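Asker: The following comprises the amino acid sequence and a computationally predicted model.
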Amino acid sequence: MSGQPRWTQTWIGGVRAAGADLGYPGERLGLPEHGRGSVAGFGRRFGALLVDWLICVWAIARGLFGADTASASWIGLAAFAVENILLVGTVGATLGMRLFGVRVAMVRSDRPYVLNFLAIVLRTVLLCLAVPAIIWDRDQRGIHDRVAGTIVLRS
């Protein structure tokens, strides 16, 4: 058994520990490894999400509506959903995404810059549930992106 990975390495250490070469995120989708059009990393995505959430909760819910702490989160979530549907559906990115240099694109499309409105609505609803967004595949797509047929790329 020397030189062979133990069977426990496949489920304790993940697939990479078992010696499987999965390539870089986005390779199987035909995307470049680095630069424009490559899969956006966690840091950029999290930064964009944080900026969008702060804008929606602090600026819109508290600033415009004067919401207290309890209702600010619900108004902020509604504002976040509207921001995502309108901005991602029209220009492909929210304010935070633009700031961090990422955009949403359709995965399998001859026109990846043209987004399907129903896909964006579905993606936004699932994103607002939070759990689908924190479960990723090897191409760093959350469940919300997989279901909607979208991916977040560097712009």
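Answerer: Structure received. Numbering: from 1, shown residues only.

Asker: contacts, neighbours, all on C-alpha from now
Answerer: OK.

Asker: can you pull out the strands in the protein?
Answerer: Using DSSP state E, the strands found in the chain span residues 102-106, 150-154.

Asker: which helices and strands does the last one pack with?
Answerer: Packed against strand 150-154 by the contact rule (3 or more C-alpha pairs under 8 Å, 6 or more residues apart in numbering; DSSP states H and E) you find strand 102-106.

Asker: Can you list the helices and strands that the strand it packs on packs against?
Answerer: Using 3+ C-alpha pairs under 8 Å, 6+ apart, strand 102-106 sits against strand 150-154.

Asker: The structure to be compared is supplied as follows:
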Amino acid sequence: MGADFGYRGKRLGLPAEGPGAIAPVGRRVGALFIDWALSALIAFGLLAGRRLEATNNWALVVFLVMSLLTVGTVGATPGKRLLGLRVVALDGLERLPVWRTAVRTVLLGLAVPALVWDRDNRGLHDRLSGSVQVRA
């Protein structure tokens, strides 16, 4: 109790401020809302007037596919990109390899791993895939 661990990301070797620093929680949540709204809009367009309940299930599928494709290629979802965030590998790689992006996406789809955070604000999905969300 009361131990000083320094700033978030210090033990990961990340800077305290600026590009490469741990992404703020508010921006991460904002990016999630943008990505989810975009996914819901795409799912609604794909279903073109079918039952609204089905749209929610398809929105999750679109969200996961969008996350897999965008994080795996450009390192950020559209929401993250708009808010100046990106997902990077902790082992020095600029982007996550495809298999690690897939692990992260599957765990993100389960939701619970994304709700379990460590003191560096990394969700379990980021820890298990060896990634971290940082400021771009």
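Answerer: Thanks, I have the structure now. Small disclaimer: the values here were computed from a predicted structure and weren't measured.

Asker: Give me the TM-score for this pair.
Answerer: Remark: TM-score between the superposed chains equals 0.95 [TM-score structural alignment, normalised by the length of structure 2]; 135 aligned residues with a C-alpha RMSD of 1.0 Å.

Asker: got a markdown table for the strands of structure 1, with mean neighbour count too?
Answerer: Output for the strands of structure 1, formatted as a markdown table (neighbours: other C-alpha atoms under 10 Å):
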| stretch | mean neighbour count |
| --- | --- |
| strand 102-106 | 24 |
| strand 150-154 | 23 |
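
Asker: Indicate which one of these is closest to residue 138 of structure 1.
Answerer: strand 150-154 (12.2 Å; C-alpha to C-alpha).

Asker: quick one on the thing from earlier: now the strands of structure 1 in JSON lines, with distance to residue 67 of structure 1?
Answerer: Shown next, in JSON lines, are the strands of structure 1 (distance: least, C-alpha to C-alpha, whole Å):
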{"stretch": "strand 102-106", "distance to residue 67 of structure 1": "30"}
{"stretch": "strand 150-154", "distance to residue 67 of structure 1": "32"}
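
Asker: Out of those strands, the one nearest residue 21 of structure 1 is which?
Answerer: Closest of these to residue 21 of structure 1 is strand 150-154, at 21.8 Å (criterion: C-alpha to C-alpha).

Asker: so what corresponds to residue 116 of structure 1 in structure 2?
Answerer: Taking TM-score structural alignment, residue 116 of structure 1 has residue 97 as its aligned residue in structure 2.

Asker: Just list the residues touching its match, thanks.
Answerer: residue 72 (C-alpha atoms under 8 Å, 6 or more residues apart in numbering).

Asker: The lengthiest helix in structure 1 maps to which residues in structure 2?
Answerer: Selection of the longest helix in structure 1 by residue count, based on DSSP state H, yields helix 69-83. Taken onto structure 2 by TM-score structural alignment, helix 69-83 of structure 1 occupies residues 52-66 there.

Asker: with structure 1 superposed, average distance for that stretch?
Answerer: When structure 1 is overlaid, stretch 52-66 of structure 2 sits 0.7 Å from its aligned residues on average, using mean C-alpha distance after the TM-score superposition for structure 1.

Asker: how about that stretch: buried residues?
Answerer: 55, 58, 59, 60, 61, 62, 63, 64, 66 (16 or more other C-alpha atoms under 10 Å).

Asker: what's the spacing between the residue nearest to the spatial centre of structure 1 and residue 123 of structure 1?
Answerer: Geometric centre of structure 1, nearest residue: residue 152, 5.5 Å, by C-alpha atoms, centre = their mean. Going from residue 152 of structure 1 to residue 123 of structure 1 by C-alpha to C-alpha, to the nearest Å gives 12 Å.
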